[in-house]
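In: Quick one, what's the 3D model for this:
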Amino acid sequence: MTLEIALDADEEWDSSTDWARLADAAARSAILESAFPQLAAAARSVEISVRLTSDAEVRVLNAEWRGKDKPTNVLSFPMLEEDELNQAMVAGPELLLGDLVLARGVCESEAADKGVAVATHATHLMVHGTLHLLGYDHGDDDEAEDMEAREVRALARLGIADPYQVND
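Out: Okay, here's the model as predicted:
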């Protein structure tokens, strides 16, 4: 698969971190753990846009698109329907999977609460967001359990421990 990550990072995101590489690895891993692993072998290019920005920008987007006037860790804006994802092996133009937007302050705060590096937590959020782009959700217990299991497996592929495991 030719995966293209169109990344745009605000100056508040640490420029010494290779965010494009992390986003690429997170997306690939999420795709392989999804119901659409064929995307990994598709002849068509797959593109994901990733915006690393401020809490303020995410708050505006969250209010506009979700009716929630507060920042959140990651927003996902899918662009493909399930039938389009199932057609990945059919010759055609690039597949625009969708957009991910991460909020720096929320990500940093959650990483501190979990005792992990910001890059590690951001990678988790990118896996989570990519699964949303692929049609996964956590609206009910069964969906949440399935999505969480896929996240854990995708993160394990990247050498990242289960972020849901409670340490006593």
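
In: Every contact and neighbour count from this point should use C-alpha atoms.
Out: Fine.

In: Run through the strands of this protein in chain order.
Out: Counting by DSSP state E, the chain has strands at residues 2-9, 45-53, 74-78, 95-103.

In: Reformat those as JSON lines; add mean neighbour count.
Out: JSON lines is the format used below for the strands of the chain (neighbours: other Cα atoms under 10 Å):
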{"stretch": "strand 2-9", "mean neighbour count": "17"}
{"stretch": "strand 45-53", "mean neighbour count": "20"}
{"stretch": "strand 74-78", "mean neighbour count": "20"}
{"stretch": "strand 95-103", "mean neighbour count": "22"}
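
In: could you dump those to TSV with distance to residue 116?
Out: Formatted as TSV, the strands of the chain follow (distance: least, Cα to Cα, whole Å):
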stretch	distance to residue 116
strand 2-9	21
strand 45-53	18
strand 74-78	17
strand 95-103	16
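
In: Among those strands, which comes closest to residue 158?
Out: strand 2-9 (16.8 Å; Cα to Cα).

In: can you list contacts of that closest one?
Out: Residues from elsewhere that reach strand 2-9 (Cα atoms under 8 Å, 6 or more residues apart in numbering): 19-20, 23-24, 28, 42-53.

In: Could you also give me the structure for this next sequence, so I can compare it with the first?
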Amino acid sequence: MSKLNVDIQHASTAQNLPTDEQLAEWATSAHRNDTSDQAEVTVRIVDEAESADLNESYRGKSGPTNVLSFPFEAPPGVPIDLLGDLVICAGVVEREAREQQKNPTAHWAHMVIHGMLHLQGFDHIDPREAEVMEQLETQLVTNFGFQAPYPDEEAETHS
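Out: Below is the predicted model:
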């Protein structure tokens, strides 16, 4: 089984953030084992200004967003297993949790897992791919004892 090194960067003044251990545990849970012995990801917790700048620069969208995923692709012949970077906006995650009446810790777990899956090629643009990604997210989030992140998934798992 491969090991995931999780580098946590704090660039936010937000309070009541998950611990570095929680962030690493959630990221590790979403790491789909590949052929390498060791992989690395950076999780950067930011404030809304940095999130908005990155969202505008890389996605052409204004305002902050919950999580941005920046996959790393090594040049051919360079044996580096760096998954990439996750940039998570503390303010947006906390606001979304309140607005959606979700447990804040559960929402943080979901954002880390969601971002990690994006780094590994999962996407939700095509409806079939979205279904696969959402089912995997639901499985991983509920493995931590949290409610399913998507209301329709929760109804399906309890019926």
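
In: ok so, going back, to residue 168 of structure 1, which of the strands of structure 1 lies closest?
Out: Residue 168 of structure 1 sits nearest to strand 74-78 of all the strands of structure 1, at 27.2 Å, using Cα to Cα.

In: Residue 114 of structure 2 -> structure 1?
Out: Using TM-score structural alignment, the partner of residue 114 of structure 2 in structure 1 is residue 128.

In: Neighbours of residue 158 of structure 1, how many?
Out: Residues contacting residue 158 of structure 1 under the criterion other Cα atoms under 10 Å number 16.

In: quick one: what's aligned to it in structure 2?
Out: Match for residue 158 of structure 1 (TM-score structural alignment): residue 144.

In: And residue 62 of structure 1, by the same measure?
Out: Using TM-score structural alignment, residue 62 of structure 1 pairs with residue 55 in structure 2.

In: Residue 161 of structure 1 and residue 151 touch, don't they?
Out: No. The pair residue 161 of structure 1 / residue 151 is not scored as a contact, 10.5 Å apart, by Cα atoms under 8 Å.

In: which one of these two has more residues nearby?
Out: Comparing residue 161 of structure 1 with residue 151 by other Cα under 10 Å, the one with more neighbours is residue 151, at 28 against 13.

In: returning to that earlier point: return the distance of the match of residue 158 of structure 1 relative to residue 58 of structure 2.
Out: 32 Å (Cα to Cα, to the nearest Å).

In: swap in residue 146 of structure 2?
Out: For residue 146 of structure 2, the distance to residue 58 of structure 2 - Cα to Cα - is 32 Å.

In: Comparing these two, which residue is more hemmed in?
Out: residue 146 (17 against 10).

In: Look at the residue lying closest to the more buried one once chain neighbours are set aside and say how many residues are nearby.
Out: Counting by Cα to Cα, 6 or more residues apart in numbering, residue 106 is the residue found nearest to residue 146 of structure 2 once chain neighbours are left out, at 5.7 Å. Look at residue 106 of structure 2: counted by other Cα under 10 Å, it has 18 neighbours.

In: Repeat that for the one 10 residues further on.
Out: Summarising burial for residue 116 of structure 2: neighbours were counted as other Cα under 10 Å, giving 30.

In: wait, what's in contact with it?
Out: 27, 30-31, 69, 86.

In: Swap in 7 Å and give it another go.
Out: 27, 30-31 (Cα atoms under 7 Å, 6 or more residues apart in numbering).

In: so how far is stretch 35-42 of structure 2 off the chain centroid?
Out: The chain centroid and the centroid of stretch 35-42 of structure 2 are separated by 16 Å under Cα atoms, centre = their mean, to the nearest Å.
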